[in-house]
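Asks: Okay, predicted coordinates and the sequence, questions at the end:
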Amino acid sequence: MSRFLSIEELILQTDASGAPVRLEYVRGHPRWEALPSSRHQKALRYIERSVRPVDAHLMGCACFTLADVLIRFPDPDRSLKRPDLAIFCTEPPDSDEAIDMTPAAVVEVLSPGYEDKDLGPDGAPFYLTYGVRDVVVFDPRRKTAVHFQAGSAPVTWQGPATVVLACGCQLEVPG
């Protein structure tokens, strides 16, 4: 007997199979991209290791990071996105499925051929519309980062640079 898989089950089974693609489901449409390159991964790890509270004594946001985690967003299509790095103020629950917790901030690292995924309507604008306060998109080839915040014009940084986020965390982009 056959049964239909939900989009979340399909994404999770693709992950478990070791397929060389990452799947997302955004605004009712599936999206995919090839697994990231070493340049992409090195930039992401550098940024993730740099995340910390702006002032550790304030105890506001824990600046908890998860890389490449599947997140269900509160849009009408219940989109499933996988930011390169999600920053949370409180630790998300352990789960083998998509988590239903919106991150305070998201970092995306650009990969050649997939720039529209992170900079187009389903990238930074999507995240900001559905509750993410900061989106940082880093281009490891140009060593630049664009910082998006709701209600503000994007700010471009030339690495190395420290980017301060609205949640009280900061991160370093490499130069």
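Replies: Received, thanks.
Asks: CA only for contacts and neighbour counts going forward, please
Replies: Will do.
Asks: Could you measure from the nearest residue to residue 20 once chain neighbours are set aside over to residue 118?
Replies: Distances taken as CA to CA, 6 or more residues apart in numbering place residue 35 nearest to residue 20, at 5.5 Å, with adjacent residues excluded. To residue 118, residue 35 is 15 Å away according to CA to CA, to the nearest Å.
Asks: for this structure, longest helix please?
Replies: Here the longest helix in the chain is taken by residue count, with DSSP state H as the criterion, and it is helix 38-50.
Asks: quick revisit: and the residue nearest to residue 20, what does it touch?
Replies: 20-22 (CA atoms under 8 Å, 6 or more residues apart in numbering).
Asks: So which of the residues you listed are in strands?
Replies: Members of those lying in strands (criterion: DSSP state E): 21-22.
Asks: try it against this one:
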Amino acid sequence: MPGIEDLFRIADDAGVRLEIIGGLPVWEALPNLTHQKAIDRIRASVTRSQSGNERCDCLHYADLHIKFPDGSDKRPDIAIFCHEPAETENAVTDVPEAVVEVLSKGYEKKDLELGPPFYLGQGVKDVVVYDPYSKAIRHFDAGGKREIQSPITLTFHCGCQVTF
């Protein structure tokens, strides 16, 4: 029987993205151009805010394989860390400070209903779901959910700021 890394490789070769969320396998088509352009634009805007935590380097990675404390495997569109994350042979094991997911058509339930509570439950402090078509932004943190519109610059709990 193939191991999890073999399944990830098979999924990539087949043009789909595999994530394991709380033991539930979730398949998603690989991102389209609009999705990729949004990720690139958002990543290019990541900086440390003027009043931000000077100990946070605001390192950001796209589609990074992360093994979360509960054993789940996720590949957020953008993961933001204060320091270089620890990596095993196959996955990063540190929990990011913030996660940005770019909404994919047909995968709204995964991005809006499964993702935010999962990430918050694993210790991610800020979760943002951005819709590149409507420019709607949903920002989730321990205080709840805020719905706002792009263009806007958000400052996360770690002191990193991101423009949508």
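Replies: Cool, got the structure. It should be emphasised that the depicted structure is a prediction, and the values quoted were computed from it without experimental measurement.
Asks: TM-score for these two?
Replies: A TM-score of 0.93 describes the superposed chains when it is computed by TM-score structural alignment, normalised by the length of structure 2; 164 aligned residues with a CA RMSD of 1.6 Å.
Asks: what do we get in structure 2 for the residue nearest to residue 20 of structure 1?
Replies: The criterion is TM-score structural alignment: under it, residue 35 of structure 1 has residue 30 as its aligned partner in structure 2.
Asks: sorry, back to before: please identify which of the contacts of residue 35 of structure 1 is nearest to residue 124 of structure 1.
Replies: If you rank those by distance to residue 124 of structure 1 using CA to CA, residue 22 comes first, at 18.1 Å.
Asks: and the residue mapped onto the closest one from structure 2, how far is that from residue 143 of structure 2?
Replies: For residue 22 of structure 1, the equivalent position in structure 2 is taken to be residue 17, counting by TM-score structural alignment. Going from residue 17 of structure 2 to residue 143 of structure 2 by CA to CA gives 31 Å.
Asks: Equivalent analysis for residue 73 of structure 2, please.
Replies: Here residue 73 of structure 2 is placed at a distance of 25 Å from residue 143 of structure 2 (CA to CA).
Asks: Between those two, which is the more surrounded one?
Replies: Summary of the neighbour comparison: residue 73 of structure 2 and residue 143, criterion other CA atoms under 10 Å, with residue 73 having more neighbours (24 against 7).
Asks: That one matches what in structure 1?
Replies: Using TM-score structural alignment, residue 73 of structure 2 sits opposite residue 80 in structure 1.
Asks: repeat for residue 153 of structure 2
Replies: Aligned counterpart of residue 153 of structure 2 in structure 1: residue 162 (TM-score structural alignment).
Asks: okay but residue 27 of structure 1 is in contact with residue 73, surely?
Replies: No - with contact defined as CA atoms under 8 Å, residue 27 of structure 1 does not reach residue 73; the gap is 9.9 Å.
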